[in-house]
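Novice: Dropping a prediction and its sequence here:
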Amino acid sequence: MRLLLRCDAGPSTGVGHAVRCAAVAEAALAAGHEVVWSGHLDGLDWLWGGLSPGGLPGTVLAPSDDAASLTAVAREVGADAVHVDHYLLGTDLRPALDAAGIVLSTVEDFATGRRPGDVVVDPNLGADTHPRPDDGSPVLLRGPRYAPLRVAAREARSVRNGAAPGEVARTATRPTGADGAGPAPGVGAEPRVLVVMGGTDAAGLLPRVVAALDATGAPAEVEVVVPAGRDLPLPGAGPARFRAIAPVSDLPAAMAGADLVISAAGTTVWELCCVGVPMALVRAADNQVEGYRAVVGAGAGLGLGGPGDVADTATAAATLRPLLTDPGLRASFAARARTVVDGRGAERIVSAVADAVHDRRKRDTEPSDAPTISARPATEADAELLLAWRNDPETRRWSRASEEVRPEQHRAWLRSSLERTDRLLLVVTDAGGPVGTVRWDREDDGWEVSITVAPDRRGAGSAGPLLAAGERALRERTGPGTSVIAVVHADNAASARLFARAGYTSSDGPDADGFATHRRRLA
C-alpha cells in the first residue's frame, strides 16, 4: 500500500497533526508500506530526528488544500489511501477520492475536523461513547486505543515501567546536546519538572506557566521546552530552578525521566498517558476542550484550566503546589494515566486502512451487480439450518458454550427465542442464499451481538456485511443511539479485527475465561 499523509504544522496550527501523522508513517513503514506527505512541514527536524529509524519518513510534496488538488496529487503519486489530519479541509474529500478509487482515512477530535471517510479515527478518551451522526463512514476507530503514538512512546513506557511505584525511572536515557533535555535526573527530593506547551506554544502559555511554578514556592528542577525563535525570560532566584531547552527529538524519553510534566492538552497528552507520567494540563485551544475534560474527569491528569485560568498566577500556583510536594499524589495520577493508552494505536490505524484498501480493490474487481445482503427475522422453519450452523466445529470453537446442541434442545430454544422481546434473531441472506445469522440479546448496558457465518460462506469476506446487516435491522427496531456489545475471545483475532473495523472499541482486558468486551453506539 502507498499511503499519502496530509497535514500541516506551524505557528498557528501547532505540530500535533504532524506528530500524529509521523506515528502513522512509522507504523506504515514498519508494516512494509510506502509513505508520501503533502503539507506545510518546515522546521520539524527535531521531530524527524526522534523517529524510528530516524529522519523524515517519505517524500514531502506541496500542500493540497481542496478535494480536487488532493485527489490529483494522490493519483499522481499512485496512492492507494490518503490519511488526512487537518481540520480545515472539507467534507467533500471522500466522494472525490472514492471516484478515483482511493481510500480516505480521516482524523477528527470529537466534532472538530469531522468529515465522512472510509476509516474515521478519533483518538480521544470518551470518543467511543459520544454520539456521532451516521454519515456513511463504515469503519470508526474511536477512543485512545487508536491514539497514534511514536515508537519512542512505547520505548519510554518500558523504561518508566522499570521504576518503583511513584518513583522516577532513574535509569531513563535522556537526550543530550543542543536539542536535548540534559542528563538523567539524580536521586533527590526535589521533583524534576518538564514544561512543554506544544512545538510552537501557539497560545503563548509558557510565561504564565513559568510564573505559576515560580509562585508555588516549592523546590523543583524545571526544564522548559522553548520553541525556536522564542525569547522566554526565566526566574533567576527562588526555590525552583529553571532552565530553557530546545524542542526535544525524543520527547517521550524526556517524559520518562520526569517526576511531573506540565503540558498543553493536545497530542502530547496521549504520549504522557502511554509513558505513565504525572501531568498537569492546560486547555490551550477550543478543539482540546472535550479531550481535556475527559482526561481530567478520569483522574489521569490535573486540570489547570484554560489560558485565562493560568493567567491568575496565585490560583494556578495553589493548584500546582500539591503535585510538586506530594509524591503519592503524583503516583496516583500516573497509575491512572498509564491504563488509558497502550501505545499501539498507529499500528491499528494502519491495519484498518490496509484492510479498507484490500476491500476497495476487491470491490472494484467484483461485478457491478454484486448481490444485496439483507436480514430478516428467523422463523421455526429455520430450525434445521440454524442448528447445523450452531453445531459446526469452528462455530463451537469460539463460542462461550462450546458443547454440541441436540435437535430437541435447539427446537425448544428457537421457540423461546422467537417469543422473547429482549432477543432479536435474524437470518441474513443475499442473492446466493443464506450468509449466516445474527442474534441480539438485551443486556443491562446494551444489546449483545452473536454472529455466525454459514460454513460454506467463510473466507469470502461475508462477516463484515453480515454484521452490518444485523446492525441495520437492530437500528430499525430500537432507533439510533443504541449501545451494542460484542464479546470476543482473546485468541479469536479475526473476530477482534472484524469488530474493530466496524467501530467497536475494547476498554477492558479479557476476563478469566479469555473473553473481552467490545462496544460501540449505533448512529
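Specialist: Alright, I've got the coordinates.

Novice: Every contact and neighbour count from this point should use C-alpha atoms.
Specialist: OK.

Novice: Now do the residue of the chain most remote from its centre against Leu414, distance only.
Specialist: Distance from the centre of the chain peaks at Glu408, with 46.7 Å (C-alpha atoms, centre = their mean). Computed as C-alpha to C-alpha, to the nearest Å, the Glu408 to Leu414 distance reads 10 Å.

Novice: just Ser69 next, same as before
Specialist: The gap separating Ser69 from Leu414 is 56 Å, by C-alpha to C-alpha.

Novice: the more surrounded of those two?
Specialist: Leu414 (19 against 13; other C-alpha atoms under 10 Å).

Novice: Just the element for the residue farthest from the centre of the chain, please.
Specialist: In the assignment (DSSP states H and E), Glu408 maps to helix 407-419.

Novice: what number of residues lie near Ala265?
Specialist: 29.

Novice: make that Ala62, sorry
Specialist: 12.

Novice: ok, now which ones touch it?
Specialist: 38-40 (C-alpha atoms under 8 Å, 6 or more residues apart in numbering).

Novice: Next one for the comparison:
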Amino acid sequence: MVTLTICFRADASAAIGTGHVMRCLTLAGELARRGAQCLFAAAPGTEELVPALPYPVVPPERLPFGAALAVVDHYGIGAAEEARIRGMSRAVMVIDDLPTRRHHCDLLLDQTHGRRAGEYRDLVPHGGIVLAGADYALLRPQFAEARPASLARRDGSLRRILVSLGGTDPDNVTLRVLDAIAASGLEVAVDVVMGAKAPHLETVLARAAAMAGARVLVGTGDMAGLMAGADLAIGAGGTTTWERCCLGLPTLMLVIADNQKDVVRLVSGAGAALEATPATIAGQLRHLAARPPILLSLSKAAAGLCDGLGAARTADALRRLPSLKGLSP
C-alpha cells in the first residue's frame, strides 16, 4: 500500500499565536490515524512556540514535491502562492475563517458556526469542495471523549473560571481580565492558561500570585480537562471557541484580533456566549453568579454548536479527492 504524504503549511509566532498550527495538528492526527504520513512546513520560531510538534518540520521553501495533499492554514498566503503549491502537490486544501479573499484549492474548510458553503461560491475554483460550519471544527479526540461528563456536571453554579486568551496574548489582555475578576469581588478559583513563550507571562504570574485561588498553567496538555472542570471561560474568538462549545462551557468572549469579530458575533448571537470587554467583565461575573439559569442556557446553546467530531468528518470529505482515495475510512 502506498503511503500518502500530507504537508501542512502553517506558522506560529508571538504576533499570530499558535491557533493555526494547533488546528492543523488536530487534522494531522486524524489523517495519520488513517495511514497518512504528515509533515509541517513552518517558519522559524514555530517549533519554539509549539514544542510538542510530533511530525517532521521543514522550512517553507522546502515544501516537498509530489505530496498527495498540501494543507494551507495561513492568512499571509493568497491564491497565487496556493497555485504555486498546487503545482507541486496533487491537491490543495485551504483552512480559512472569513469569505473575503480568493483561493486556489481543491477543498476549503471554514469551521465558523453559521458559515455557509455558498459564501465561498465565487472565491474557490469551479468544482471545489467547501466544508462550512462548526460541524467540521477541528478538535482533538480528547474533547469528544470529555463531552458527556462535562455536560452532565453543569448546574449553573460559578465556582471556577478558566482564562485562556491564546498561547501568546501579545497585548497582555490576560492581565486586564485578572484585574476585572478581582474587581468583581467573587470568591472563585481561577485557572489561567498561557504558552511558555508568552511575552507577558511574568507579569501575569505576579498578578495571579496576588489573587486568592488563582493559578497559572504554562503549556498545559490537558485543555479538555481544564475546560470540563470549569464553570465559565473568559476567552477569545479563536480556535478554542469550538473546544469550549463542545464541552458546553459558558463563555465571556473577547475580540482580541480583527478576524475574530465574525466568530464572536455569530457565537454570541446563537446564545452560546456573551460578548465582553475587560471593562464589562466584573459586572457580567456578578450578574452570572446570581443567575444560574443564564449559565445553564449558555451551556446548552454552546453544546448544540459543536460535537467534537469535525476532524473525522473533514477526513471523510478529503477521501472524495482523487489523490486521497487511499486514506483509510
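Specialist: Good, I have the coordinates. Computed from a predicted structure; not experimentally measured.

Novice: what comes up buried for the helix holding Glu408 of the first structure?
Specialist: Within helix 407-419 of the first structure, the residues scored as buried using 16 or more other C-alpha atoms under 10 Å are 410-411, 414, 417-418.

Novice: What span of the second structure is that helix aligned with?
Specialist: Counting by TM-score structural alignment, helix 407-419 of the first structure falls onto no part of the second structure.

Novice: what separates that helix from the chain centre, distance-wise?
Specialist: Helix 407-419 of the first structure has its C-alpha centroid displaced from the chain centroid by 42 Å (C-alpha atoms, centre = their mean, to the nearest Å).

Novice: Can you tell me which helices and strands that helix packs against?
Specialist: Judged by 3 or more C-alpha pairs under 8 Å, 6 or more residues apart in numbering; DSSP states H and E, the packing partners of helix 407-419 of the first structure are helix 383-390, strand 423-430.

Novice: Name the stretch among the ones you listed that sits most buried.
Specialist: strand 423-430 (a mean of 21; mean count of other C-alpha atoms under 10 Å).

Novice: so that strand versus helix 407-419, what angle?
Specialist: Here the directions of strand 423-430 of the first structure and helix 407-419 differ by 100 degrees (axes from the mean of the first three to the mean of the last three C-alpha atoms, to 10 degrees).

Novice: Can you give me the distance of Ala27 of the first structure to Gly16 of the first structure?
Specialist: From Ala27 of the first structure over to Gly16 of the first structure the distance is 17 Å, taken as C-alpha to C-alpha.

Novice: burial count for Ser12 of the first structure?
Specialist: Ser12 of the first structure has 11 nearby residues by other C-alpha under 10 Å.

Novice: which residue in the second structure lines up with it?
Specialist: With TM-score structural alignment as the criterion, Ser12 of the first structure lines up with Ala15 in the second structure.

Novice: now do Leu324 of the first structure
Specialist: In the second structure, the residue matched to Leu324 of the first structure (TM-score structural alignment) is Ala289.

Novice: does the closest residue to that match other than its chain neighbours count as helix, strand or coil?
Specialist: Leaving aside its sequence neighbours, Ala289 of the second structure sits nearest to Leu158 (C-alpha to C-alpha, 6 or more residues apart in numbering; 5.7 Å). What DSSP: H, G, I helix; E, B strand; the rest coil gives for Leu158 of the second structure is coil.

Novice: and if you look at the one 4 residues further on?
Specialist: Secondary structure state of Leu162 of the second structure, per three-state DSSP, is strand.

Novice: show me the contacts for the residue nearest the centre of the first structure.
Specialist: Centroid-nearest residue in the first structure, with C-alpha atoms, centre = their mean: Tyr146, separated by 2.0 Å. Shown in contact with Tyr146 of the first structure (C-alpha under 8 Å, 6+ apart): 121-123, 344-346, 348-349.

Novice: please redo it, this time with the cut-off set to 6 Å
Specialist: Residues in contact with Tyr146 of the first structure (C-alpha atoms under 6 Å, 6 or more residues apart in numbering) are 123, 345.

Novice: That one and Val340 of the first structure, how far apart?
Specialist: Applying C-alpha to C-alpha, the value for Tyr146 of the first structure to Val340 of the first structure is 11 Å.

Novice: that older thread, show me which pair in the buried residues of helix 407-419 of the first structure is furthest apart.
Specialist: The span of the buried residues of helix 407-419 of the first structure, defined through C-alpha to C-alpha, is set by His410 and Leu418 at 12.2 Å.

Novice: circling back to that earlier point, settle it for me: which of Ala27 and Gly16 of the first structure has more neighbours?
Specialist: In terms of neighbours (other C-alpha under 10 Å), Ala27 is the more surrounded of Ala27 of the first structure and Gly16; the figures are 25 against 20.
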